[in-house]
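>>> Have a look at this fold, sequence not included:
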């Protein structure tokens, strides 16, 4: 087996943690990444631990129809980096990413192309691939992001995976701070312009619509801003009273989830943890602010047209952000999920 290393990066895992550290959300539009610096830092961390030269970095991500985006092309042009893409399904989930990573890891071990594999991931679905590579004589080292208050010392890594790797090391905190930068902030002018379009009365005159459209100045070829009539076709979502352990709303509202093909009714919050409910509300509001600050008028129109159904990509961000704060098992509680979605719509109503 050749004395060199290979690095396998689950981009969704790494970007979610780094982006959350920088912007408080896993929404990719809310932060920018210096990929060149990030990849150089990963290479340096691996080299300092093993002393080996690197075969290449395998970068795993997902895209619609597995077609390279401009971002993926940028990463793929970095020397020594190979981008491997899975697909994004109709409900926003990644498909084929873990499978590609696991097959490549075992393939490199079987071909004896590297003696040490560095794995940047936290997914327990990779545990079997790790053991197979080890059985073939390869050492597998997990590279994580430090989290001092976690029992494993790293963020968002499944214990099932952590128990199977040979070692766990962490990326320098300074690398995460410099490679990830918050990209969006709330812009009062943007808020005013958005509110003009979203809340203008239906009786507005055509001349006024024309004037406001000129103020928005959409780029050539971009979708036209929605008319007030379009946005007012659906009634505004009336969310239930903020639920706590001791309160119950007077009426019930239909609640939809983009992660399931079913709907339910929002009743009392039951006996949920008040602090967890507060976090859920804060997460919902934060995601709404970040999304609204980086969205286009066409995207806003589409979101409002499907209300109260949330797009899968936004719902997944809500769940990821909340899990970063209170853990996955609490985030799975229906009261917590409901509070996030209600807070998202309430915040969006205030912004528009």
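Received, thanks. Keep in mind the model is a prediction, meaning the values are calculated, not measured.
>>> from here on, contacts and neighbour counts on C-alpha atoms
Will do.
>>> Give the closest residue to residue 3 in space, chain neighbours not counted.
Closest residue in space to residue 3, ignoring its immediate chain neighbours: residue 115 at 5.4 Å, by CA to CA, 6 or more residues apart in numbering.
>>> what about that neighbour, neighbour count?
Residue 115 sits with 21 neighbouring residues when counted by other CA atoms under 10 Å.
>>> Strands of this structure, start to end?
For the chain, the strands defined by DSSP state E cover 5-10, 31-33, 54-63, 81-88, 94-95, 116-120, 139-145, 167-171, 180-182, 253-256, 263-266.
>>> for those strands, which one ends up most surrounded?
Among these, strand 116-120 has the highest mean neighbour count (mean count of other CA atoms under 10 Å), at a mean of 26.
>>> Columns distance to residue 286 on top of the strands of the chain, output as CSV?
As requested, those are exported to CSV (distance: least, CA to CA, whole Å):
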stretch, distance to residue 286
strand 5-10, 25
strand 31-33, 14
strand 54-63, 25
strand 81-88, 24
strand 94-95, 24
strand 116-120, 27
strand 139-145, 23
strand 167-171, 27
strand 180-182, 13
strand 253-256, 20
strand 263-266, 22
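>>> between the ones you listed, which one is nearest to residue 41?
strand 167-171 (7.7 Å; CA to CA).
>>> so what secondary structure elements neighbour that closest one?
helix 35-50, strand 139-145 (3 or more CA pairs under 8 Å, 6 or more residues apart in numbering; DSSP states H and E).
>>> this is the other structure I want to compare:
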């Protein structure tokens, strides 16, 4: 008598995918405050945390298969006594609040240790197959490595940086996937505690205006009137009011980064990039981040600036190896 065929699901059951979202609130708030308002301290803005958590849950559901186990919300409070806001968050479904200590200087203590402990426990007990880590501290690299050793996939989320990078490079390297939460995604849930008057806000120069060396008030003065336009001074005014980074400055930054890499990474590593002028995506991103750190502003809204940056970089590399820029030999 033959053995009856079993349904495919019974013959080869597959492990159910389940994930947790671990959020370093200190990192999330600080990075969002900087990119949205240029704010340095949490008291400068307010956060609609319950709605923010809901959006992050929805974002995770759209990116990861399986079911959400829960959200871990790592924050800090003086003497670990939860604030009113933290009590509200703790009452949300599928959210667990973990509190570190907030010292007199406003510094968080013990938060990273709690993240490492929870990530290790989740992985060791097989509670999740995937873990989302919204954080930026290099101290979490060891926890990521340990969880991966148990077979857990680590999905690192970061907040769009104002410029450069706001996450440790090694943490980015070790993650299985990396995603950046845009400022537009977070903006509806953050607001300034004391909004600036309209007039004051309008006279604060943007990074583009800083590059151009003009404040809004200065551009108003420079704007030609009808008689000035009629007298032929329009072209001079247009060139002065053009926004964006200065080409020679960006090219110099590109050369500076190339020189630094030659000294720190060695000529042999830089020679591997030849003949150019194309750069591997990872190296091109590193070049952009280094340049933005030097400038203190983002180059991402200016595609032409990235071209100038590469030109400066390759100019220095070609000089180093005595290569004719046109022929590549």
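Yes, it's here. Only a predicted model underlies this, so the values are computations on that prediction, with no experimental measurement involved.
>>> Mind checking the TM-score on these two?
Scored by TM-score structural alignment, normalised by the length of the second structure, the superposition of the two chains gives a TM-score of 0.53; 189 aligned residues with a CA RMSD of 2.4 Å.
>>> picking that back up, could the helices and strands packed on strand 167-171 of the first structure go into CSV alongside distance to residue 214 of the first structure?
CSV is the format used below for these (distance: least, CA to CA, whole Å):
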stretch, distance to residue 214 of the first structure
helix 35-50, 37
strand 139-145, 46
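>>> Count residues in the vicinity of residue 319 of the second structure, would you?
11.
>>> how about it, what's its partner in the first structure?
Matched to the first structure by TM-score structural alignment, residue 319 of the second structure sits unpaired.
>>> And what about residue 319 of the second structure, helix, strand or coil?
Three-state call for residue 319 of the second structure (DSSP: H, G, I helix; E, B strand; the rest coil): helix.
>>> Leaving out sequence neighbours, find the closest residue to the aligned partner of residue 178 of the second structure in the first structure.
Using TM-score structural alignment, the partner of residue 178 of the second structure in the first structure is residue 168. The spatially closest residue to residue 168 of the first structure, leaving aside those adjacent along the chain, is residue 142, at 4.7 Å (CA to CA, 6+ apart).
>>> ok, now which ones touch that neighbour?
118-121, 162, 165-169 (CA atoms under 8 Å, 6 or more residues apart in numbering).
>>> can we see that at 6 Å?
118-119, 168 (CA atoms under 6 Å, 6 or more residues apart in numbering).
>>> Please enumerate the helices of the stretch 201-329 of the second structure.
For the stretch 201-329 of the second structure, applying DSSP state H, counting those that start in this stretch gives helices covering 207-212, 216-222, 226-230, 234-241, 247-265, 267-271, 281-295, 303-320.
>>> Out of those, the one nearest residue 17 of the second structure is which?
That would be helix 281-295 among the helices of the stretch 201-329 of the second structure, by CA to CA, at 30.3 Å.
>>> Apart from its neighbours in sequence, what residue is nearest the aligned partner of residue 103 of the second structure in the first structure?
Counting by TM-score structural alignment, residue 103 of the second structure lines up with residue 89 in the first structure. Using CA to CA, 6+ apart and skipping the chain neighbours, the partner closest in space to residue 89 of the first structure is residue 95 (6.6 Å).
>>> do the same with residue 80 of the second structure
Using CA to CA, 6+ apart, the closest residue to residue 80 of the second structure is residue 101 (5.1 Å).
>>> For residue 164 of the second structure, see how far away the one you found is.
Applying CA to CA, to the nearest Å, the value for residue 101 of the second structure to residue 164 of the second structure is 29 Å.
>>> quick check: stretch 100-107 of the first structure aligns to which part of the second structure?
Against the second structure, stretch 100-107 of the first structure falls on residues 114-121 (TM-score structural alignment).
>>> mean deviation of that stretch from the first structure?
Its matched residues in the first structure lie on average 0.5 Å from stretch 114-121 of the second structure after superposition (mean CA distance after the TM-score superposition for the first structure).
>>> The aligned partner of residue 122 of the first structure in the second structure - how many residues pack around it?
Matched by TM-score structural alignment, residue 122 of the first structure corresponds to residue 136 in the second structure. Per other CA under 10 Å, the neighbour tally for residue 136 of the second structure reads 25.
>>> Just give the nearest non-adjacent residue to residue 136 of the second structure, would you?
Excluding the flanking residues, the one nearest residue 136 of the second structure by CA to CA, 6+ apart is residue 167, at 4.1 Å.
>>> Trace that neighbour over to the first structure, please.
Per TM-score structural alignment, residue 167 of the second structure is aligned with residue 157.
>>> so that match makes contact with residue 121?
No: contact criterion CA atoms under 6 Å: residue 157 of the first structure and residue 121 do not qualify, at 7.1 Å.
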